[in-house]
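Colleague: mind folding the following:
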Amino acid sequence: MTGWRTHKGKVLGLAVANIDTDQLIPARFMSVPRAEGYGSYLLHDMRRGETGEPRVDFPLNVHPEASVILAGRNFGSGSSREAAVYALVDAGIRAVIAPGFGDIFAANAINNGLLPAKVDEGSYAALDAALAKGPQDITIDIDARTLTLGALQVCFALDDSWATKLINGWDDIDLTRNHSAAITAFKHIRSQTAAWAWPAAAD
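Modeller: The predicted structure is shown next:
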């Protein structure tokens, strides 16, 4: 996975609260091999009518070039399916901005290079107002924790370890390996100072 520090793209508003993981990718599509891509299934039942035709008024259908979504509260709630993140990433989405996220969804997002940018209510209202006339250019800076739309700049919350993972393209295993020298040193010291707790050597 390739890491990133900044991103410039189009952000569109999808101000719907409580979009859960089953809406992000309905369960009936999860038997499809990941290698085939999940992007076409993103928000499938919201984006399409009863006969399967794309809804001409749905924001992502009108602006498929968008790479950032401003969503409503509690985005990614529901089941723990990582496929919800795959669908966003495979559709070219690099970040989702919202006042809150499902905890498991947010962790899955970080492990797949997708930024869950959490903003406060005031910032959310300002961003929503800025997008009232349609998608806008946005610049995301992970180091500075800022989102910039023209003259509007707001901050987002992101744990330092999550920022490190996004910037380096790491998952949890990579993050642990980054501390391998400290782990090795601890192992050596522990074997000397607490020999009673150390496994006996094989004969």
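
Colleague: rest of the way, CA atoms for contacts and neighbours
Modeller: OK.

Colleague: which residue packs closest to residue 85, ignoring adjacent ones?
Modeller: residue 109 (5.7 Å; CA to CA, 6 or more residues apart in numbering).

Colleague: contact partners for that neighbour?
Modeller: Contacts for residue 109 (CA atoms under 8 Å, 6 or more residues apart in numbering) come out as 85, 115-116.

Colleague: again with residue 70
Modeller: Listed by CA under 8 Å, 6+ apart, the contact set of residue 70 reads 11-15, 96-98, 127-128.

Colleague: picking up where we left off before, residue 75: which of the contacts of residue 109 is nearest?
Modeller: Nearest to residue 75 out of these is residue 116 (CA to CA; 9.3 Å).

Colleague: which one is that closest one nearest to, not counting chain neighbours?
Modeller: residue 96 (5.2 Å).

Colleague: and this one, so I can compare the two:
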Amino acid sequence: MEKFTTLTGIAAPLPLINVDTDMIIPKQFLKTIHRTGLGKNLFDEMRYDDDGNEIPDFVLNQPAYRDAEILVSGDNFGCGSSREHAPWAILDFGIRCVIAPSFADIFFNNCFKNGILPIALPQEQVDLLMKDAEKGANARMTVDLEAQEINTSDGQVIPFEVDPFRKHCLLEGLDDIGLTMEKAPAIEAFESRVAQERPWV
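Modeller: Next up, the predicted model:
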């Protein structure tokens, strides 16, 4: 998993509440078990018409936001079914941080396991960041995980909270497998000892 330290990028405004996982990645794209290739179908039903043409008004189709790395959205982001494809699609598009007043629990947890930083903030602070994101490609935010701060394009600083263990995992690029591999020497020592003590096992 790629480390998350400091991210400076374009923030896309998506001022919608209750953005569910079917909106993020519709059910017809859940056949794959691969984490790549889903970015093109992120928000598919909002990004494309029935003929597969881009809907110009949708934020990620606008030139200013095609390379967005941060998403600012509304309350209860990631609700609905517990599909891990939702964070896969967000990450594959290139978004590493989602900011909202609140998140659905399973989506929130899945973000950390896939290298995405979800930040929950009070509504008034999300509104401030939403207005900053609406400035377009010239307004670049910085998310500093180590300092736990968001810097707006005009220099305002907004602190945020994050669980220390999850912060450690993101900073070090550790998913569940990576955490297990940190214990590899102890695991190998245990297996070697058991093999000598109980060779019949």
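
Colleague: follow-up on the earlier one: the residue nearest to residue 116 of the first structure falls within a helix, correct?
Modeller: No. Using DSSP: H, G, I helix; E, B strand; the rest coil, the assignment for residue 96 of the first structure is strand, not a helix.

Colleague: residue in the second structure matching it?
Modeller: By TM-score structural alignment, residue 96 of the first structure lines up with residue 98 in the second structure.

Colleague: related to what we said a few turns ago, surely the residue nearest to residue 85 of the first structure is in a helix?
Modeller: Yes. Residue 109 of the first structure forms part of a helix when assessed by three-state DSSP.

Colleague: how far away is the residue most central in space within the second structure from residue 91 of the second structure?
Modeller: A centroid search over the second structure (CA atoms, centre = their mean) returns residue 116, at 3.1 Å, as the residue closest to the centre. Using CA to CA, to the nearest Å, we find residue 116 of the second structure at a distance of 7 Å from residue 91 of the second structure.

Colleague: ok, back up a step: quick one, what contacts the residue nearest to the centre of the second structure?
Modeller: Residue 116 of the second structure makes contact with 4, 87, 91, 95-98, according to CA under 8 Å, 6+ apart.

Colleague: ok, now residue 59 of the first structure?
Modeller: Residue 59 of the first structure touches 12-14, counting by CA under 8 Å, 6+ apart.

Colleague: and the strands in the second structure?
Modeller: 6-14, 70-73, 97-100, 117-120, 140-144, 149-151, 157-159 (DSSP state E).

Colleague: in the first structure, what stretch matches the fifth one?
Modeller: The counterpart of strand 140-144 of the second structure in the first structure, using TM-score structural alignment, spans residues 137-141.

Colleague: pull out the buried positions in that stretch.
Modeller: Within stretch 137-141 of the first structure, the residues that count as buried by 16 or more other CA atoms under 10 Å are 138-141.

Colleague: same question, stretch 50-58 of the first structure
Modeller: Neighbour-count burial for stretch 50-58 of the first structure [16+ other CA under 10 Å]: 54-55.

Colleague: can I get the contacts of residue 109 of the first structure in JSON lines with neighbour count?
Modeller: Shown next, in JSON lines, are these (neighbours: other CA atoms under 10 Å):
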{"residue": "85", "neighbour count": "28"}
{"residue": "115", "neighbour count": "23"}
{"residue": "116", "neighbour count": "28"}
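
Colleague: run these past the second structure and keep the common ones.
Modeller: Here is what carries over to the second structure from the contacts of residue 109 of the first structure, by both residues aligned by TM-score structural alignment, their matches' CA atoms under 8 Å: 85, 115-116.

Colleague: let's have the buried residues of stretch 137-141 of the first structure in a markdown table, adding distance to residue 149 of the first structure.
Modeller: Formatted as a markdown table, those follow (distance: CA to CA, whole Å):
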| residue | distance to residue 149 of the first structure |
| --- | --- |
| 138 | 5 |
| 139 | 7 |
| 140 | 9 |
| 141 | 12 |
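
Colleague: which pair in those residues spans the largest distance?
Modeller: Longest span within those, CA to CA: 138 and 141, 10.0 Å.

Colleague: quick check: neighbours shared by the two?
Modeller: Contacts common to residue 138 of the first structure and residue 141, judged by CA under 8 Å, 6+ apart, are 7, 147.

Colleague: longest helix in the first structure, by residue count?
Modeller: helix 180-193 (DSSP state H).

Colleague: and that helix, how far from the chain's centre?
Modeller: 35 Å (CA atoms, centre = their mean, to the nearest Å).

Colleague: the counterpart of residue 82 of the first structure in the second structure: neighbour count?
Modeller: Counting by TM-score structural alignment, residue 82 of the first structure lines up with residue 84 in the second structure. Burial of residue 84 of the second structure is recorded as 20 neighbouring residues (other CA atoms under 10 Å).

Colleague: pretty sure residue 84 of the second structure is touching residue 112, no?
Modeller: No. Using CA atoms under 8 Å, residue 84 of the second structure makes no contact with residue 112, being 11.3 Å away.

Colleague: tell me which of the kept ones among the contacts of residue 109 of the first structure is nearest to residue 67 of the first structure?
Modeller: Nearest to residue 67 of the first structure among these is residue 115, at 11.2 Å by CA to CA.
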